[in-house]
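Engineer: Dropping a prediction and its sequence here:
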Amino acid sequence: MTIETWFAFAATAVALVILPNPLTRTVALYSKQRGRLSAVVTVPALALGLGLAFTAGLAPLLLVCFYAPSAMTAIGWVGIAYAMVYVLWCFQDPQVRAPLADNDNLPTRRFDRIFADVFVRCVRTPRYAIILAALTAQFLRPSLSLSLQAEVLTAIFLASIAGSALAQALIPSLALRGTKRFSRRNPALNKPGTVFIARRAVTAGFRRIAA
């Protein structure tokens, strides 16, 4: 693998974090509501969780490269198609587009539970392992040493993810840019069957009752 390939893969990993997604939004929210010190646990949790997802996606690709290297071309095209769908999903995900609440709506305060929360979010769904496999398929070469490629790609991925997540934690506005604050000035307007009563009519009614 050339240095150009390494840089391209690193840029791809960084783009995965920069794209709007629930994981980096969670890291940014913890930093915004718990302070930037939360990066001590959120960044390692994100790197470890996505690292596990990366391994889960890389293992099948290595098997295909070893036993059926000719199939990697087709897998690469399927991976490109899935990556396009994933980008669209990132921008339309309700968890990403949800407005920011003024109150603290995060699930936990303790750092150990924050670590567990971020880690579980990374591994509880297969979508991250699938997208990582789709992206990694663009860089694997069956003709080269598979073990060396696996080691180099894993190291580059972990370093890129950790650096990008740290930037999101230290500057949470990067991940929360464009997100509107939750605001409901007239909550009664959205309720079906709402009947509005004039203030003077209510006051007159109370006066009659008092009389």
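Structural biologist: Great, that's in hand. Nothing here was measured: the structure is a model prediction, and the numbers come from that model. Numbering: from 1, shown residues only.

Engineer: When you work out contacts or count neighbours from here on, use the C-alpha atoms and nothing else.
Structural biologist: Fine.

Engineer: Spell out the residue ranges of the strands in this structure.
Structural biologist: In the chain, no strands are defined using DSSP state E.

Engineer: Determine the longest helix present in it.
Structural biologist: As assigned by DSSP state H, the longest helix anywhere in the chain is helix 39-67.

Engineer: Would you mark the buried spots in that helix?
Structural biologist: Residues of helix 39-67 classed as buried: 39, 41-58, 61-62, 65 (neighbour count, 16 or more other Cα atoms under 10 Å).

Engineer: distance of residue 166 from residue 46?
Structural biologist: Distance of residue 166 to residue 46, computed by Cα to Cα, to the nearest Å: 10 Å.

Engineer: should've said residue 202
Structural biologist: Distance, residue 202 to residue 46, by Cα to Cα: 56 Å.

Engineer: Could you do residue 61 as well?
Structural biologist: Separation of residue 61 from residue 46 (Cα to Cα): 23 Å.

Engineer: OK, contacts around residue 161?
Structural biologist: Residue 161 makes contact with 13, 14, 17, 46, 47 under the criterion Cα atoms under 8 Å, 6 or more residues apart in numbering.

Engineer: same question but for residue 12, I mixed them up
Structural biologist: residue 135.

Engineer: how does it look with 6 Å?
Structural biologist: Contact analysis of residue 12 by Cα atoms under 6 Å, 6 or more residues apart in numbering lists nothing.

Engineer: Take this one as well and set it beside the first:
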Amino acid sequence: MSLAHWLPFAIASAIVIIIPGPTVLLVVSYALGHGRRYAFATTAGVALGDLTSMTASMLGLGAVLATSAALFTALKWVGAAYLVYLGVKLWRAPVSDAQTPDISETRASKVFAHAYAVTTLNPKSIVFFVAFVPQFMDLHASAWPQIPILEATFIGLATLNAFGYALLASSARRAIKSRTVQRAVNRTGGSMLIGAGVLAATWKSASV
């Protein structure tokens, strides 16, 4: 794959990735609620979720979702419901004093699973990959040598982006000492996740 095809893809991907979406909201919410200790778990979940969505897209699932209204709608509602569930859970999360660690969620495996599910159960992402990636491929060369390069580039950038958001949010968390402020942060993050779920439920593909 030539640099002329790869570099525009990398730049466009970075621009798309840095815009906060449901996945970033989840990463920030966990970092604010639990600190830096879950940054790796959420980042790993995001990376594996992007890998799953992108690979599924390249294998043709995106084309199916783009043409099958029933399948797209079903997956869309599952992902939207999960985002709303996480938003309600964050809204109701207990707060603690700054000196007392938040232990409402102690298993990194569950944090990883949540990040993976939110990233994967987003039909918009799958359709997006199908529409986005081919624009940067060399049509005169074999597709399969290019796909791993493009996947590795996008996932690498998405992973760095998620980890950066997690570190920034965890640093902001250490500055928060008021239980009232913590509760407001939880409810703000929860509201944003619920809003993301509603948007995911109402988003329509042009092909559906």
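Structural biologist: Sure thing, it's come through. Model, not experiment: these values are computed from the prediction.

Engineer: What segments of structure 2 are helices?
Structural biologist: Assigned by DSSP H, the helices in structure 2 fall at 3-18, 22-34, 39-58, 61-67, 69-91, 108-120, 123-132, 143-174, 179-202.

Engineer: and the third one with helix 123-132, angle?
Structural biologist: Helix 39-58 of structure 2 runs at 60 degrees relative to helix 123-132, counting by axes from the mean of the first three to the mean of the last three Cα atoms, to 10 degrees.

Engineer: Which secondary structure elements does helix 39-58 of structure 2 sit against?
Structural biologist: helix 108-120, helix 123-132, helix 143-174 (3 or more Cα pairs under 6 Å, 6 or more residues apart in numbering; DSSP states H and E).

Engineer: how about the ones you listed in a markdown table, adding distance to residue 34 of structure 2?
Structural biologist: Formatted as a markdown table, the helices and strands packed on helix 39-58 of structure 2 follow (distance: least, Cα to Cα, whole Å):
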| stretch | distance to residue 34 of structure 2 |
| --- | --- |
| helix 108-120 | 10 |
| helix 123-132 | 27 |
| helix 143-174 | 8 |
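
Engineer: Out of those, the one nearest residue 25 of structure 2 is which?
Structural biologist: Between residue 25 of structure 2 and the helices and strands packed on helix 39-58 of structure 2, the tightest spacing by Cα to Cα is seen for helix 143-174, at 9.1 Å.

Engineer: okay, the angle between that closest one and helix 3-18?
Structural biologist: Using the same axes, to 10 degrees: helix 143-174 of structure 2 against helix 3-18 is 30 degrees.

Engineer: Pick out the residue closest to the middle of structure 2.
Structural biologist: Residue closest to the average C-alpha location in structure 2 (Cα atoms, centre = their mean): residue 23, at 2.5 Å.

Engineer: ok, the aligned residue in structure 1 for that residue to residue 168 of structure 1 distance?
Structural biologist: Under the alignment (TM-score structural alignment), residue 23 of structure 2 maps onto residue 23 of structure 1. Going from residue 23 of structure 1 to residue 168 of structure 1 by Cα to Cα gives 11 Å.

Engineer: same question, residue 141 of structure 1
Structural biologist: Noted for residue 141 of structure 1: a distance of 32 Å to residue 168 of structure 1, by Cα to Cα.

Engineer: Return the distance of residue 30 of structure 2 relative to residue 57 of structure 2.
Structural biologist: 28 Å.

Engineer: again with residue 156 of structure 2
Structural biologist: 17 Å.

Engineer: again with residue 20 of structure 2
Structural biologist: According to Cα to Cα, residue 20 of structure 2 stands 22 Å off from residue 57 of structure 2.

Engineer: What of residue 165 of structure 2?
Structural biologist: Distance, residue 165 of structure 2 to residue 57 of structure 2, by Cα to Cα: 26 Å.

Engineer: Quick one: neighbours of residue 84 of structure 1, just the number.
Structural biologist: Look at residue 84 of structure 1: counted by other Cα atoms under 10 Å, it has 11 neighbours.

Engineer: Also the one 3 residues further on?
Structural biologist: Look at residue 87 of structure 1: counted by other Cα under 10 Å, it has 15 neighbours.
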